[in-house]
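Colleague: what follows is a predicted structure for the sequence shown.
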Amino acid sequence: MLQNKAISILIKLIIAQRYLAINSLILALFTSILEGISTPFVMLILQELGGGLFNISQIPIIIKNIVELYATFPKSWHLLILFVTLLSLTIIKNIFLYFSNININNLQLKVGFLLRKVCIERFLKLEVSFYNRSNIGTLLSFVNEQAQRSEILSSQVIEIIREMLMIFILLVVLIGLSPELTIISVISLLVISLLFKAVLNSVRIYGRKAANSIDEFSSFITELLSGIRVIKSFKSEFRELERADKYLTNRYVAELGAFKYNSAIVPLTETAGIILLLLLLGVGSSVVSATGGGGLPLLLTYTYTLLRIIPRINHLNSLRSQLALLSGSLEVIHDFLSSTDELHLPDGQKPYRGLTSGINFENVSFTFAANSEPTLKNISFPVKKGTITALIGSSGSGKSTLADLVMRFHDPDSGRIKIDGIDLREYQIASWRNAIAMVSQETFLFHTSIRENIAYGCPDATKLEIIEAAKKAYAYEFIQELPEGFDTIVGDRGARLSGGQRQRIAIARAILRDPDILILDEATSALDSNSERIVQRAIEEVSRDRTVIVIAHRLSTIEKADKIIVMYNGRVAEQGTHEELLALHSEYWSLYKSQVSVKEQIIQST
């Protein structure tokens, strides 16, 4: 019904909410006991309505005790006492049942909350390299549909225990009424359970297929929505609709297969129950013949109690089927959590307290998991405190990868990055990253206000500090022109702002953070000339008195850098100042001349 890996994580989730689970079970126990106690009163009422003829020697001991108790009252009160007692027991039982249901639903919601939180904590713990090779749609499904299906399992486990308690108590009553008929009932129920085992196995198999199809469909939808501009520009709507049809069909087939088996549970159980009931009525009729009319109330009560059990067995089998159907989702989440348990960089012990001398790259090499060739090969150069170091080179030369190593998104395969002579891996990741700000070409803004985006790295910043940072980033003027000023919502990824405006907000965010080290990853390459000039002035403002690493495409923006590192095919080809590199008449000289020539051609053509 449930695989071991699904059981292990489900038990942990339920134990985390053990008080709710225990309360639910205690309430379920009281409900079951009251259910069992109230059942004999049905026989007594039937007996009273039939004239009150009892053969004391033939009735069960529990009913005999009740008879002796209420027989002390006047006979005219007997029926009223039985009615009031049965009604009172039923009301109290259903009050317990109500609170039991509340606790079970509360447990389900708490487990869902905890499961989503565990997944989100893992998302935040995993390093950037994991996301470079993962599909966001699949990850989203863990906290959406898969978690929603998984949380239901917790309530179903408690419901199964509750139904089993109910059935057990009612079986005790049945044994008290007629041990012979109960033996026949139990044997029949065991046979029925064995017949359903194959059906439940099929439900579990299709449930896992359904869970996998949900992952695939979520991945497709995320990709479709993320690439909607590309899809429309290439008029590929029909092709994407065909892909959608394929994923939807796979999901439909998997879920339909699961529901076909799942839907067979209740009809089969009910049919088996009716067969059992008819069998018992046939056997039980001999009791009536042997005892005369006095045995009729017992047979009717036994049948009534059995009819109370059969729907619970139906529900129990339905719950078991649902458990098999939904367990696939919990298995998928378990696989994700177990497979990513060790996929994070080891944290250092030393707190970072500020740069005193500089950063030094010593024979640094790095290879991405998906590549066979190293992206960086024996990189060595120093970055002195308070200087501007520029990284240039063709696309794929390793510039951004080097910046990611500084951010400690990855660790080198070999070699070391030393901070004031200490290996970067010895520093606490949080304290190190708190001292760095990065402004990249693809600026990411959250779907919140401009104020919140600027203060993202410093959530306790005052209003005046945010305004001052905006002024230094040359963003204050355009912010004031917006309808809601600093309270303007920027839209998804900052879609309501222009590229230059987004960059200036990102620079204001970096200025407010007041970092020791600033990384500028082609921060102006995607801007028009007017926006570039404004952003460049903002960059000069944020770069003042800091250690800056600039990744540049346009060489005109880094001519004043203290050192320029020319990278080629993952190696350092040249390094020096602008003038020194031009004098070499080599790689940098060729790049610079080619950009000057292009610029002259553009000027001449205009």
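Modeller: Yep, it's here. Predicted, not measured: the structure shown is a model, and the values here were computed from it.

Colleague: contacts, neighbours, all on C-alpha from now
Modeller: OK.

Colleague: apart from its neighbours in sequence, what residue is nearest K418?
Modeller: N360 (5.1 Å; CA to CA, 6 or more residues apart in numbering).

Colleague: helices or strands next to the host helix or strand of the one you found in the packing?
Modeller: Element membership for N360, per DSSP states H and E: strand 358-366. Applying 3 or more CA pairs under 8 Å, 6 or more residues apart in numbering; DSSP states H and E, one finds that strand 358-366 makes contact with strand 376-384, strand 414-419.

Colleague: what's in contact with the last one?
Modeller: Residues external to strand 414-419 that are found in contact with it (CA atoms under 8 Å, 6 or more residues apart in numbering): 355, 358-366, 378, 406, 423-424.

Colleague: structure B:
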Amino acid sequence: MNIFFFYLNQFVNHLPRARLFQLLTALPLIIVGSFLEVFSLALVVPFLTSISSEEIIISNSSLNSFISWLNISTNDEIIIILGILFVSAVILSGVTRLYIIWFSNLLSANIGHDMSIQAYENTLKKPFIEHKLSNSGDVIAAIITHIHITVLVINSLLTAASSFFTVLAVGIGLAIINPIETSIIAVTLFLSYLLITRIFNKRVEYYGNIIAENKNKKIKLIQESLGGIRDVLMNNRFKDYVESYNILDYQERNLLAKLTFLNRTPRVLVEIIFISILIIAGLIIAVVFQEKQLLIPTLGLFALASQKLLPNTQNIFNAWVTVRSSKVQIDETLKLLNQPAYSNFNALSSHQNLVFQDCIEFNCVSYQYPNNPHESLADINLKIYRGDKIGIIGTTGSGKSTFIDLLIALLEPSKGSIMIDGQILAGEISRQWQSLISHVPQEIFLFNKSLAENISLSKIYDYEKIRDAAEKSLITSLLEDCLGENVHKTLTERGSNLSGGQKQRIGIARAIYQNKPILILDEATSALDLYTEESILTALRESSVKLTIIMISHNLRTLEMCDKIIWLEDSKLVGYSDSKVILSKYKEKIAKFRSFNKTS
């Protein structure tokens, strides 16, 4: 039972005030519904008694006063009046129960929506380093699957709360009418479910954990197979992936079947016990006490009570099974909800303080990734002035990408500081700085939207600006010929029908459209032929003298177009000077390296 209250407390802490008010509103509604169930149940005894024995009705002083007040003279009138009251109570109770079910489902759906939005927003706002170190399959599973399961848990908890009050109210009503049989039934029900929960406890949790684990593995497997579909097709690896999926899916479906069986088993067992007790009680009343006139009302009362008690008791058990089998999903959901809110991602203030006018300065900057004993960048000192055209060179693993991530404030230095016009790059300044930068990575992510929307990153765009960006990035033919001038035509997922060079030019067009003062090209022209690359870079240089361009490239002819070169080796700054000076030294190193490879 502790686990119910623990998760209930966790969920309540994440509810907005409006949703908490709705939850509190549901409580009196549930209590009213429970007492209406008791009221309908209380009317079954006099109704059945009036049918079976007129003498018992007449001998009952309370009923006699009620009959006299209504001025009823015949037994038929008594039966009709009690029947009308009984049916009215059943209808009112049923309508109330339907409303509670509708309200509970709507409330749990709204709570799920609140949690889903909060979890998604918290995930997007995580620091870049956490995104870099996390597995996208786990994140997708948490946001899509785990939150869905958590909503089902919340729904089952609300249903269990309603069922608890119903069972409690019905139990109290039965105890007043027939305390002995009620006590026997109550103790039997309690001990039966207690024993069943003790037997099923570890198995339910184990099944739930394996099911959650297999769902995550299936998502990762689908991502891998579809993401690497070229290798799957070329290397004929269908069988490997299908076989792996088959094993995971079969185990998951099999355990779901077992979990469903465990969930439904108690209802059948308890029904057998309950009906057996009811028949034994009837035999005792009829044979031992020789009170056959009480047989129909008593059996009718407990038969109707069983229709109230058994489903609601099972609902409570269902909630227990759902919670125990969904612990992994609930914990992952709470982990997403409990992520700290990072103030860096608050909306930019309307008054933009930062305007890049002078220089970017790295002061003794070092960076070390978590759980990595070595620094990716060590003691970097340099200045980049407004309007500079800077190239970055270095071997793989020399720290080029880390330098860019620090420059665009996705990472914060482990040591030292980065200054923008004399202001430390941190907090609100980081957000303002990022709003001044257009970043074009090597792998361009294309959305399943129109070409115009992929360039503008918005549904509302300036078509003339799009044409200008397309001309400078040499994708006018793509804009007009390939798509028949239909800029509204939706691109395929991730631009699968486009070449690598076309994707990179769309990325560059996107940066040109944004028209920001700083342009970062992170190997953004690697898929272009030399003529296209030089044409685009020349257009960018000539577009504005004040435009600051910083680019990573392995093309020496492209780097010759830069004013200065940053040379990184083994996480350190080897050189930062005029492009001709740096490239001459770099070419010598490349020549020596090639010569060494030929002789070795």
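Modeller: The structure has been received and is ready for your questions. Treat the numbers as computed from the prediction; the structure is a model and nothing was measured.

Colleague: care to give me the TM-score?
Modeller: Once superposed, chain against chain, the TM-score is 0.89 (TM-score structural alignment, normalised by the length of the second structure); 587 aligned residues with a CA RMSD of 3.0 Å.

Colleague: isn't the residue nearest to K418 of the first structure right up against K385?
Modeller: No. Look at N360 of the first structure against K385 with CA atoms under 8 Å: they stay out of range, at 10.5 Å.

Colleague: between those two, which one's more packed in?
Modeller: Using other CA atoms under 10 Å, the more surrounded residue of N360 of the first structure and K385 is N360, with 21 against 18.

Colleague: please report how far the more buried one lies from R229 of the first structure.
Modeller: 42 Å (CA to CA, to the nearest Å).

Colleague: swap in Y427 of the first structure?
Modeller: Counting by CA to CA, the gap from Y427 of the first structure to R229 of the first structure is 42 Å.

Colleague: which of the two has more residues huddled nearby?
Modeller: Neighbour totals were compared for Y427 of the first structure and R229, and Y427 leads with 19 against 11 (other CA under 10 Å).

Colleague: so who does that one touch?
Modeller: Neighbouring residues of Y427 of the first structure by CA under 8 Å, 6+ apart: D347, G348, Q349, K350, P351, Y352.

Colleague: mind redoing it with 10 Å?
Modeller: Residues near Y427 of the first structure by CA atoms under 10 Å, 6 or more residues apart in numbering: D347, G348, Q349, K350, P351, Y352, R353, I419, R433.

Colleague: my guess is the first one contacts R425, does it?
Modeller: Read it as D347 of the first structure. Yes. Using CA atoms under 10 Å, D347 of the first structure is in contact with R425, at 7.2 Å.

Colleague: quick one, which of these two is more surrounded?
Modeller: R425 (20 against 12).

Colleague: aligned partner of that one in the second structure?
Modeller: Under the alignment (TM-score structural alignment), R425 of the first structure pairs with A426 of the second structure.

Colleague: part of a helix, is that match?
Modeller: No. Judged by DSSP: H, G, I helix; E, B strand; the rest coil, A426 of the second structure forms no part of a helix; its state is coil.

Colleague: and it, how close does it get to A378 of the second structure?
Modeller: A426 of the second structure sits 19 Å away from A378 of the second structure, going by CA to CA.

Colleague: just to revisit the earlier point, which members of the contacts of Y427 of the first structure are classed as buried?
Modeller: Listed as buried from the contacts of Y427 of the first structure are G348, Y352, I419, R433; burial here means 16 or more other CA atoms under 10 Å.

Colleague: in CSV, list those along with secondary structure and distance to K399 of the first structure.
Modeller: Output for those, formatted as CSV (DSSP: H, G, I helix; E, B strand; the rest coil; distance: CA to CA, whole Å):
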residue, secondary structure, distance to K399 of the first structure
G348, coil, 25
Y352, coil, 25
I419, strand, 19
R433, helix, 19
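
Colleague: closest one to L194 of the first structure out of these, please.
Modeller: G348 (56.1 Å; CA to CA).

Colleague: that closest one touches R425, doesn't it?
Modeller: Yes. Using CA under 10 Å, G348 of the first structure is in contact with R425, at 5.7 Å.

Colleague: what is the neighbour count of I466 of the second structure?
Modeller: 24.

Colleague: quick one: whatever helix or strand it lives in to the first structure mean distance?
Modeller: Assigned by DSSP H and E, I466 of the second structure belongs to helix 463-472. Once fitted to the first structure, helix 463-472 of the second structure is off its aligned match by 3.2 Å on average (mean CA distance after the TM-score superposition for the first structure).

Colleague: ok, stretch 89-100 of the second structure next?
Modeller: Looks like 1.8 Å for stretch 89-100 of the second structure (mean CA distance after the TM-score superposition for the first structure).

Colleague: which residues touch the match of R425 of the first structure?
Modeller: A426 of the second structure makes contacts with N344, A409, E412, P413, S417, I418, M419, Q432, W433, as judged by CA under 10 Å, 6+ apart.

Colleague: isn't the first one right up against G427?
Modeller: Yes. Counting by CA under 10 Å, N344 of the second structure touches G427, with 5.3 Å between them.

Colleague: what does I56 of the second structure correspond to in the first structure?
Modeller: Mapped onto the first structure by TM-score structural alignment, I56 of the second structure lines up with F54.

Colleague: helix or strand right after the helix ranked longest in the first structure?
Modeller: Longest helix in the first structure, counting residues (DSSP state H): helix 237-291. Scanning forward in sequence from helix 237-291 of the first structure by DSSP H and E, the next helix or strand is helix 295-339.

Colleague: what is that next one packed up against?
Modeller: Here helix 295-339 of the first structure touches helix 4-16, helix 18-49, helix 75-125, helix 136-143, helix 145-177, helix 179-226, helix 237-291, going by 3 or more CA pairs under 10 Å, 6 or more residues apart in numbering; DSSP states H and E.

Colleague: make CSV out of the helices and strands packed on strand 358-366 of the first structure and add distance to R493 of the first structure.
Modeller: As requested, those are exported to CSV (distance: least, CA to CA, whole Å):
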stretch, distance to R493 of the first structure
strand 376-384, 31
strand 414-419, 32
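
Colleague: out of the ones you listed, which comes closest to R204 of the first structure?
Modeller: Closest approach to R204 of the first structure among these is made by strand 414-419 (46.6 Å; CA to CA).

Colleague: coming back round to it: for N360 and K385 of the first structure, list the residues in contact with both.
Modeller: In contact with both N360 of the first structure and K385: D420, using CA under 10 Å, 6+ apart.

Colleague: which parts of the stretch 401-550 of the first structure are helices?
Modeller: With helices called from DSSP state H, counting those that start in this stretch, the stretch 401-550 of the first structure shows them at 429-433, 450-454, 463-472, 476-481, 499-513, 529-543.

Colleague: looking at the ones you listed, which is buried most?
Modeller: Scoring these by mean neighbour count under mean count of other CA atoms under 10 Å gives helix 499-513 as the most buried, with a mean of 26.
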